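1. Following is a predicted model, sequence given first.
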Amino acid sequence: MCADTPEYKETINLPKTDFPMRAGLPKREPTWLARWEKIGVYDRLREKGKSDNRTPFVLHDGPPYANGHLHIGHALNKTIKDIIVRSHQMMGHDARYVPGWDCHGLPIEWKIEEKYRKKGKNKDDVNVVDFRRECRAFAEEWVGVQRKEFKRLGITGNWENPYLTMDYHAEAVIADEFMKFLMNGTLYQGSKPVMWSPVEKTALAEAEVEYHDKESHTIWVKFKVSGNADLNDAFVVIWTTTPWTIPSNKAVVFGAGIDYGLYEVTGTPDECWLSVGDKYLLADNLADDVFKKARLEEGQYTRLRSVGADELTNIELSHPLAGTDGSGGEWDQPRDFRAADFVTDTEGTGFVHCAPSHGMEEFELYRDLGMLEKVITYNVMDDGGFRADLPFFGGKYILNRKGGEGDANKAVIDKLVEVGGLLARGKIKHSYPHSWRSKAPIIYRNTPQWFASVDRKMDDGMGDYGDTIRERALRSIDELVQWTPQKGRNRLHAMISDRPDWVLSRQRAWGVPLTCFTKVGALPTDADYLLRNAELNARIKAEFEEHGADVWFEEGFKEKVLGGIADPADYDQVFDVLDVWFDSGSTHAFVLRDREDGTEDGIADVYMEGTDQHRGWFHSSLLQACGTKGRAPYKNVVTHGFTLDEKGMKMSKSIGNTISPDQIVKQYGADIARLWVAQTDYTADQRIGPEILKGVADSYRRLRNTMRYMLGSLGDFTEADRTDPADMPELERWVLHRLAELDEQIQTSYRAFDFNAVWQAVFNFATLDLSAFYFDIRKDVLYCDGDTNRRRSARTVLDILFHRMTAWLAPILVFTMEEAWLERYGADESSIHLTDFPKTPASWKDAELAAKWDAIRSVRRVVTGALEIERREKTIGSSLEAAPVVQIDDSSVKDLVGSIEFDDICITSGVELGAVSNGFTLDGTEGVSVQFAKAEGEKCQRCWKVLPDVGQHAHVGCCKRCSDALG
């Protein structure tokens, strides 16, 4: 709408704003970042929290590793956290956020080792303290890089004082938290099979393992039966995908409820390791498959009879390498043979080969039988090589130095072939555990390790939720924590229910040491094996506070801290380092508990990470806190999924489908990356790519135009223009009703961490209720009215809209809403991020008015549809050329429409409510039909309405409204 003639055009109240249509975010966002830092927005909010006595709200940051540039998963994670923090701040909390970094552990140590390997140096030849200092410097460098990259995404927080797990205080607290396990009796040293990385020479936690397909050797091995005259010439057959474990075999087990048979070979093919007359014991359900693997055909073997559990119990087995020349008697003792619950007849042979040093089920079986000393072997060294003096296989490696297939499997298979110990062999492709750092396969290896028992009772005075770590963890999950999404509860509960004891020790150098001493000559089962002394613990903590954990590795430290407490000669110092998950699991103590910007009770309002952290940080934090606090360290756990490409594929540099946060920021700006986060259902896996980002940018442009329209109409708005809602027209009061509804919906969604619901509510409101309806209707009033109540009311509503829209979207579009705010309020020290969500009066809600306007909008849609046909057929160019006749069958609806200026609502020059024949109708709106008619009169040269009174007023060519406005 604009005037036809130049003199009238100058009288129109056209929008005026410097808020550009093109955002130019990549270039302009850094200026707002610098401004926030200059005026100290984060610190001012903390001061406001104190002065207003606000309720604290703390999202505790799960620490990323300080070892590389950010990837898109980092951007997703930190943006979700930032939206949570900012929204809760604007809802009236003191929302504190302390970013942190995980600085110890294999990811960083591995990088330093790689540097050494390139120079041909061995890490073990370097002084451990010097090596640790290199690791510290590496981490410090990457903390600086990542901090800059996170800040560029608009992430708010205490960036000047983050937490680092390698800070001296943090290391002191981590050690102190470990020593609480020492003192409460949950710490013990045990020897059991653990996930072991031969390449990295260390035990691994479940969270450090990922599964990939791997091709493995598979063999069917013969164990000769003895001790039973009826079966002495038969063989028990086992099946395994780990031939390298055969030298460590100590037993074979069977299933007491499985049907077994004695089978005889009656014929053989040309190439076969079986002979006619051979007899084999096999599970009946698996016999056919086993003989097929051995290349026998149907009819070349027969079942002689059943063999029951009682008969199996009375036999002995010989190892296939028993009595071989050069074995030195290594395998000559009979193998144990008994029933076990874990044996099935769904795969293999129905018999399971047991090497308890390399399998947890076998280990637990013989542990419970009290027979571990008889069945544990130490054949495999920390580098995955067989001990040098192991007959036939000494010096052979399970893996080569790069994690590929070593020579151990082949050596074992070849020897079994040589001695006639194989029935069949082959290859199998299956999912197999790999180290997530080196990407090499891992093994299960029995080694002495330090464990935290999850089932030992603790008499520590913190038993409100149970006496063991497991009990406390499970009750915390169910009674103390809210889960978003709820399935996160089920996943973690299942993991905690079934998990074994926590392996705390790592045979590495870069980490917080296990600060304990063991008595020389004592056994781990002896009561005095561990030195438990509160004064000693206090000394260690004080040393770490002053010098950091490096001091533990310095010469003379043992003598220094033990002086006056115990004779240093009586104790050995433990030099293993803690699992890094214990480090990050302890952060509640040195961040939440110890910092001024933490929480009074050391418990966070929210932990938020990816789904992999159910077995990672959520898990370790829960276990650690249940051991030292007696309960979970969090009230809410929010989980996001993984980021995939546009086709739903996992991102991979080798495929070339990755997209970095830096790419998005340079092309579109950080606000587009943030809007992508808000638009996704982050609780599931989400997708990103060029086409998706184009769609996000389009939504952003539409929202930006809404903000620009409001700013243009509010350029000279003052408090003198403000109108009381009671004096406003119905249309404005309807907008206020919608705002009241939205305010409740948006704050509920923010509290539920549902940003997609926030964005959809605001965006739909902006596009459907505002741009396509309210703005469209009130454009005429804003442009053409003089100082009327209608115009003042409309501008008052626009002002109210502006404050709410900028506030509601500020946690998401941090830069754009600041830009809009500064466009209105200048470049002083104000900021949208220093404000709260405006209070919305309850009186704005008017359900009766809302129902009325729902009916009016329904009728309007029919009118709009009828006019659109005429526009397409070029009967009219503008809806202002029309004055349609509208028939409304429902008299109550007709009365509602008749009570307002319906022509203004339809943006026509007139509307007649009357009878219509063969009019336009719209599916879904029954009882309404529209007959098109052209408006009668002349076109006003100022507002373009076609009215009978044009030309009859003081200003020629104008309608009365426009003539009055011109004065």
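-> Thanks, I have the structure now.
2. all contacts plus neighbour counts: C-alpha atoms, from now on.
-> Will do.
3. Quick check: residue 396 vs residue 407, distance?
-> 6 Å (CA to CA, to the nearest Å).
4. For those two, indicate the residue with more neighbours.
-> Legend: neighbour count by other CA atoms under 10 Å for residue 396 and residue 407, higher for residue 396 (23 against 17).
5. which residues sit in contact with the more buried one?
-> Residues in contact with residue 396 (CA atoms under 8 Å, 6 or more residues apart in numbering) are 385, 386, 406, 407, 408, 411.
6. State the distance from the fifth one to residue 706.
-> Using CA to CA, residue 408 is found at 69 Å from residue 706.
7. who's more crowded, those two?
-> Neighbours of residue 408 and residue 706, each counted by other CA under 10 Å, are more numerous for residue 408; the result is 23 against 19.
8. residues in contact with the more buried one?
-> Shown in contact with residue 408 (CA under 8 Å, 6+ apart): 244, 385, 386, 393, 396, 397, 398, 399.
9. State the pair within these that is farthest apart.
-> 393 and 399 (13.7 Å; CA to CA).
10. Can you name the residues in contact with the longest strand along the chain?
-> Using DSSP state E to define each element, the chain has its longest strand at strand 209-226. Outside strand 209-226, the residues within contact range by CA under 8 Å, 6+ apart are 231-243, 315-320, 409, 413, 421-436.
11. Check it against this one:
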Amino acid sequence: MLKTKPDHQFTEVVGMPNFPEMEKKMLETWYSSGLVDKYLTRNNNSEKNFYFQDGPITANNPMGVHHAWGRSYKDLWQRYHNLKGYKQRFQNGFDCQGLWVEVEVEKELGFRSKKDIETYGVAKFVDQCKQRVLKFSAIQTEQSKRLGYFMNWDNSYFTMSDENNYTIWHFLQVCWKKGWIYKGHETVPWCPRCETAISQHEMLTEDYKESTHKSIYLELPIIGRDREFLLVWTTTPWTIPGNIAVAVSTELEYSLVQGEDENKFWVAKDRVNALFTGKLAVIKTVKGRELVGLKYTSPFDHLPAVKKVKDNTPADKFHLVIATDEKILPISTTEGTGLVHTAVSAGTEDFALGRKYGLPLIPLIADNADYLDGLGEFSGQNAKKHPEVILDYLSSQDKNGNDCVFLIENYTHRYPACWRCKTELVWKVADEWYISMDKIDPDDEKGRTLRQKMVDVAKKINWMPEFGLDRELDWLKNMHDWLISKKNRYWGLALPIWVCESCHEFEVIGSQEELEKRAVTGWSEFKGHSPHKPYIDEVKVKCKCGGVMSRIPDVGNPWLDAGIVTYSTLIDPQTKKVSYLTDKKYWKEWFPANFITESFPGQFKNWFYSLIAMSTVLEDTAPFQKVLGFASMLGEDGRAMHKSWGNSIEFNEAADKIGVDVMRWTFARHNPERNLLFGYKLTDEVRRQFHMTLWNSYKFFINYAILDHWEPSIETHKVPTTLDLWILHRLDQTVIETTRSLDHFRADGAAIAIESFVHDLSTWYIRRSRDRIGPNSPDGDDKAACYHTLRTIFDVLSRILAPINPFISDYIYQNITGE
């Protein structure tokens, strides 16, 4: 007989439940009764661990329904392993530092640029950022509780903590000792509004927006040839003053074409018909290699900054045709001219080609994208806000008889924007700090580079779905060195890089203790503060040469913050210190994480990458064993969710309107490999087909049992009918399938199996058992057998439902058992 509290009486079930209100009452009961604490500690004496590592949610705004998807998964598998008797840590994480917080605080304060921050005061601004994190972490905590997410909310980790920051210092010092940290001077994607570099990790597909810009087909006269031009095409006319070379493909065929006037143009043979209309003559066609070495002039050669570079550059390194490297800059014959304008200072591929050929660069723009001094009438004008200044100048030159413009037209393409403030990016030369991916690890017996070691580590992880490994390996294969610095920003990890003012060598400090020991000035000003700007910048240390070393002003890439958490968050409960940085005993008890889950898009570049990178450096091992990736949530209209489009849904709104169990079931039953089109039409269908079917079946049993005065203690001696045996067999099958699916981290398999059973219960079993129970049916063993069967079904159902739908399952369980 199933366990039931003595003298328990069923409570009547209403016909049209208000799920959101029921959930709120259940939530209050859970926390007031101490049930949550019992849940968190029930397996503390277990000898088996399940370590789920939470990927920190950015504590910057209230949750949306897209956050609820991932957090439902996280709670689901923690609940499931709790039921299976595993000891767990139940630690939530909050991501705290970086542009996402800074930009929102700037909006609150009405700031328009970093100058406003410095006028306001860096210390006050940093404190405002911290206060915003604390505010929204508290809001997200309450929202997560409303979701039914059981965690030890008093033990959440914050990536702004000393423990997290100093563990990253240790990691960076290990990289430095291996010779992997260096200062690079190269062209980087740059946000002119935030005035900082945007790393490869931060340039996500969704941050490329369809934009329309003016493109130009520019005529560059070849030196020593009468009215003969290179015809180049660019969609970024603002970069033309920085032109150094024109790239061609040595194996492509190029034609010299004359139109209706006397001008002759070199273009790719395959582009002739697309570019020229009317009468034309193809004078000759040659391979691109025959164009290499041709010299030309630019309409901006008169500018002082251009003249300065030209005067200090060998003739064979300035304004010439070069052979492209197809691995760096493959040349298209489907658009453009086949001749590529190359501005070494204003493009990633341009810079790489320039480095290969030893070409100079012409610095063009300041941090805010204003043209620099030395660029004549353009100096001080903003390259992105006023791109027309270049086109207007070229058009005026053209009208004055200086052939420049072949064609100006609108061009629509996908162009990157800052992931945080949505400003279109530019490319500029900057000094940034990197971790090398391709230097050999001096401590590795196999002589591998960090990139090679990370590939080996990634292959040891169980990726769900399997294509996740291919995507991660593709990213590892093609990514640049890891850009770890953020110039001109304030709220973030203080990079522990100190540079000598005398010999200019640099060192990486690995701990707070080391910094205190080596400090020569500024320690008293810093003591008692977290390792953040501005106080950390007061500390000077002594260099080996005898000089004084100062910290670089940069903060760190925020993915350092999240990537270290499998090391920094395992705090020894006895010493209250980061276990990995002390005796590692507690860390070894839990590491590596058994499981993580996050949305796949973007995380290959970001959290998965940084977790693997940092663990590879520190221990040459995987930081987690299994990862479940899920796709993106879109609106029901199939578009990305945006407030401005009217298709985004806040979590609180959805929780109050449909209830979280309906949300959680919608997430669970969905194939995680596919994008989820979320909206109220979908959830209403889920509610109608599953939750109302379940509820009406449950109502049928409870209310008839009350009318019949049936109690679970009533014995039956009649053998169950074939129908009873069939439904109980279906129940057993459902338990097996649900368990199998959840063991393999397939919530959709479990949900669909339960849905199928509830359909059979309602459509077949209950429909054919209506005459067996109720006050109008005869008392006896058959009635009792039916009631016992239904009682068994709802007891078991409430248990297998619990990881996915904790509210309705507990509501049913309490009424069934009285517990």
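-> All right, it came through fine. None of the values given here were measured: they were computed from a predicted structure.
12. circling back: specify which member of the contacts of residue 408 of structure 1 is nearest to residue 369 of structure 1.
-> Taking CA to CA as the measure, residue 369 of structure 1 lies nearest residue 244 of the contacts of residue 408 of structure 1, at 25.3 Å.
13. who's in contact with the equivalent of the closest one over in structure 2?
-> Taking TM-score structural alignment, the alignment pairs residue 244 of structure 1 with residue 238 from structure 2. Residues counted as contacts of residue 238 of structure 2 (CA under 8 Å, 6+ apart) are 383, 384, 387, 390.
14. Now, the contacts of strand 209-226 of structure 1 that are in helices?
-> Among those, DSSP state H puts 409, 413 in helices.
15. of the contacts of strand 209-226 of structure 1, buried ones?
-> Buried subset of these (neighbour count, 16 or more other CA atoms under 10 Å): 231, 234-241, 243, 315-320, 409, 413, 421-425, 432-435.
16. And the helices in the stretch 251-400 of structure 1, which stretches?
-> Taking DSSP state H, counting those that start in this stretch, the helices of the stretch 251-400 of structure 1 run over residues 284-293, 309-313, 360-368, 372-375.
17. what about the helices in the stretch 601-750 of structure 2?
-> 607-619, 651-658, 660-669, 680-686, 692-707, 722-743, 747-760.
18. Centroid-nearest residue for structure 1?
-> Geometric centre of structure 1, nearest residue: residue 610, 1.1 Å, by CA atoms, centre = their mean.
19. Count the residues that sit near residue 117 of structure 1.
-> Using other CA under 10 Å, residue 117 of structure 1 has 12 other residues around it.
20. about what we covered before: the helices of the stretch 251-400 of structure 1: which one's closest to residue 763 of structure 1?
-> Among the helices of the stretch 251-400 of structure 1, helix 360-368 sits nearest to residue 763 of structure 1 (CA to CA), with 54.5 Å.
21. against structure 2, where does that closest one fall?
-> Using TM-score structural alignment, the partner range for helix 360-368 of structure 1 is residues 348-356.
22. Pull the residues that contact the matching stretch.
-> Stretch 348-356 of structure 2 is contacted by residues 186-189, 324-325, 328-329, 342-345, 360-361, 427 when judged by CA under 8 Å, 6+ apart.
23. between those, which has the most around it?
-> Sorting those by how many neighbours each has (other CA under 10 Å) puts residue 344 first, at 29 neighbours.
24. so where does residue 132 of structure 2 fall, helix or strand?
-> For residue 132 of structure 2, the enclosing helix or strand under DSSP states H and E is helix 122-146.
25. what's that helix packed up against?
-> helix 19-32, helix 99-109, helix 651-658 (3 or more CA pairs under 8 Å, 6 or more residues apart in numbering; DSSP states H and E).
26. let's see 7 Å
-> Judged by 3 or more CA pairs under 7 Å, 6 or more residues apart in numbering; DSSP states H and E, helix 122-146 of structure 2 is in contact with helix 99-109.
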